[in-house]
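Enquirer: Just need the structure, nothing else, for what follows:
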Amino acid sequence: MLVLTRKTGEAIRIGDDIEITVLSVNGDQVKLGIDAPKHVDIHRKEVFLEIQEENKVAANGIEDIEKFLRG
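Expert: Predicted coordinates for the structure are as follows:
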């Protein structure tokens, strides 16, 4: 893991087309701005993990249907 220190208004770049800027720091809360191409999905980690779990459940459902249809 790369650890960086940034102040309000400072940014980091990821590749050529993603920029993350520290917008504000208030106590233990940090507000970030993310500038990325529209085709890049951006989610909070807990939302991302929930999406992954739902995709696994859906994939298992499709496998069950395929097994049923093959008989």
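
Enquirer: contacts and neighbour counts: CA atoms only from here.
Expert: Noted.

Enquirer: Now do the strands in the chain.
Expert: 11-14, 18-26, 29-35 (DSSP state E).

Enquirer: Please give the structure of this sequence too, so both can be compared:
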Amino acid sequence: MLVLSRKLKQSIQIAGDIEIKILAIEGDQVKLGIDAPKHVEIHRKEVYLAIQEENHEAAQGISIDSLKMFLERKN
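Expert: Okay, here's the model as predicted:
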């Protein structure tokens, strides 16, 4: 893990197209601004993990038989 210290209004550059900027520091909260291409998904970690869990649960609910029935209907 790379650990960096930044001050207010300083940035971190990731590759050529992602910039993370310190926008504000208020008590124990740090507000970040993230400038990245639209195709890059950006989520808070807890949201990302919830999405992964929902995707996993949805994939578990698909049986081979239901997939075969779906494909038969399409033909």
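
Enquirer: TM between them?
Expert: Laid over one another, the chains give 0.89 as their TM-score (TM-score structural alignment, normalised by the length of structure 1), with 68 aligned residues with a C-alpha RMSD of 1.3 Å.

Enquirer: picking up where we left off before, in a markdown table: the strands of structure 1, plus distance to Phe68 of structure 1.
Expert: Below are the strands of structure 1 laid out as a markdown table (distance: least, C-alpha to C-alpha, whole Å):
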| stretch | distance to Phe68 of structure 1 |
| --- | --- |
| strand 11-14 | 45 |
| strand 18-26 | 45 |
| strand 29-35 | 45 |
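
Enquirer: nearest to Lys45 of structure 1, of the ones you listed?
Expert: strand 29-35 (14.1 Å; C-alpha to C-alpha).

Enquirer: The closest one - contacts with which helices or strands?
Expert: strand 18-26 (3 or more C-alpha pairs under 8 Å, 6 or more residues apart in numbering; DSSP states H and E).

Enquirer: which residues in structure 1 does the longest helix along structure 2 align to?
Expert: Ranked by residue count and defined by DSSP state H, the top helix of structure 2 is helix 45-60. The aligned range for helix 45-60 of structure 2 in structure 1 is 45-60, by TM-score structural alignment.

Enquirer: Mean per-residue distance, the matching stretch versus structure 2.
Expert: Overlaying structure 2 shows stretch 45-60 of structure 1 at a mean distance of 0.3 Å from the equivalent residues (mean C-alpha distance after the TM-score superposition for structure 1).
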